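Participant: Provided below for reference: sequence and predicted model.
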Amino acid sequence: MPKATQKENLATTTFVPDAKDLAILKMLQENARVTVKEISAAIHLSTTPVHERIKRMEDAGVIKQYVTIVDRNAVNKGLMIICYVSLKEHSKNAGNKFIKTIHELNEVVECFSISGEFDFLLKVMCADMNAYYNFHVNKLSPIENMGHVQSVFVMGEVKNTQQLVF
């Protein structure tokens, strides 16, 4: 499997957030467009230290990116599928080839290496069942070293968040 980047290692080994950092992270997770001025007022620090703290967390890799969350139904990707995948061969090279191929598939929005009966869990977004059938038959199944795929169709979302609680 791919090694962690130097930036990821830095975040886990050198950054120790204090209460103010955690308050900043909480606000940014709730709304990444919140201004430094708004954060400053909420946590009772002036804007310069808030800005410096945010920059330090970005540089340390604690804040990885700022994103726009799109309503999948609004862009015709209303069908969510969880695919459990097992590979035939489990060598490092075979795993890396599979991962490289998964990165090229736009329908796959998340991929996790997992333990248990399967090797990977994929979160796949498609317009409808016909689009998923096309993806499964023409893109996923032909992947070299593909063993078994089990598809589970999401009927509804109970909780969907990226926010970590401190």
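Facilitator: That came through, no problem. Numbering: from 1, shown residues only.

Participant: C-alpha from now on. contacts and neighbour counts both.
Facilitator: Fine.

Participant: What sits closest to the residue nearest the centre of the chain if chain neighbours are left out?
Facilitator: In the chain, the C-alpha nearest the mean C-alpha coordinate belongs to Glu110, at 5.8 Å (CA atoms, centre = their mean). Among residues not flanking Glu110 along the chain, Lys123 sits closest, at 5.0 Å (CA to CA, 6 or more residues apart in numbering).

Participant: In this structure that neighbour contacts Val85, no?
Facilitator: No. With contact defined as CA atoms under 8 Å, Lys123 does not count as touching Val85 (11.0 Å).

Participant: before we move on, back to that, I'd like to know how far the residue nearest to the centre of the chain sits from His103.
Facilitator: Distance, Glu110 to His103, using CA to CA, to the nearest Å: 9 Å.

Participant: next, the one to line up against it:
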Amino acid sequence: MDTLDAIDMKILQALQEDARLNTKEIAHRIGLSVTPTYERLKKIERTGVIKNYVTLLDGEKIGKTLTVFCSVTLQLHSQRLIKQFETAIKKMEEVMECYHLAGTYDYMLKIVVDDMRSYQFFLTNKLAAVENIAQVHSSFVMTPVKQTTAFQLKLPS
């Protein structure tokens, strides 16, 4: 894609604030007519800058009261075993995010479950069943201080 210009960035900022906005509402916010706004939005979508449109839920209100950051160290680091681990993690619904790291741990998982009993079940019946895990360290969220999905966008001058 060509570089994003100031108008494209304004479209992205508006959608990060409220993904439910329709093209007319976006056009009004950014000061452009509907047709060019629509064309720009479709171009941005085609290039993959916008990966998806989602609804963010309040975990507490749907019974997901425990968030755990789980650091995982693998025993061996062959390409086959890394791919096997990542494939297994992708299938686990409790894992909301997974990052391959450089440093002390090999992976960082964000796991969200109903409660401690659910986490214990996940840990002993799902994660422990994955081959090649050497260590698991769990850190439990007491209070979320900041949660955002919005990227800071630099608007071109």
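Facilitator: Nice, thanks for sending it over. Every value quoted in this text rests on a predicted model; they were computed, and no experiment measured them.

Participant: follow-up on the earlier one: between Lys123 and Val85 of structure 1, which one's more packed in?
Facilitator: Each of Lys123 of structure 1 and Val85 has its neighbours counted (other CA atoms under 10 Å); Val85 has more, 22 against 18.

Participant: got a list of what the spatially most distant residue from the centre of structure 2 touches?
Facilitator: For structure 2, the largest distance from the centre (CA atoms, centre = their mean) belongs to Ser33, which lies 32.2 Å off. By CA atoms under 8 Å, 6 or more residues apart in numbering, Ser33 of structure 2 lies in contact with Lys24, Ala27.

Participant: so where does Thr73 of structure 2 fall, helix or strand?
Facilitator: strand 66-74 (DSSP states H and E).

Participant: what do you get for Phe135 of structure 1?
Facilitator: Counting by DSSP H and E, Phe135 of structure 1 is found in helix 129-135.

Participant: Would you mind finding the match for Leu15 of structure 2 in structure 1?
Facilitator: Aligning on TM-score structural alignment places Leu15 of structure 2 opposite Leu28 in structure 1.

Participant: Could you do Leu74 of structure 2 as well?
Facilitator: Checking TM-score structural alignment: Leu74 of structure 2 goes with Leu87.

Participant: try Ala134 of structure 2
Facilitator: By TM-score structural alignment, Ala134 of structure 2 lines up with Gly147.

Participant: State whether that match is indeed within a strand.
Facilitator: Yes. Under DSSP: H, G, I helix; E, B strand; the rest coil, Gly147 of structure 1 falls within a strand.

Participant: Quick check: the gap between it and Asp59 of structure 1.
Facilitator: To Asp59 of structure 1, Gly147 of structure 1 is 40 Å away according to CA to CA.

Participant: got a list of what the closest residue to Leu76 of structure 2 other than its chain neighbours touches?
Facilitator: What sits nearest to Leu76 of structure 2 in space, not counting adjacent residues and going by CA to CA, 6+ apart, is Asn132, at 6.6 Å. Going by CA under 8 Å, 6+ apart, Asn132 of structure 2 touches Leu74, Gln75, Leu76, Leu81, Phe85.
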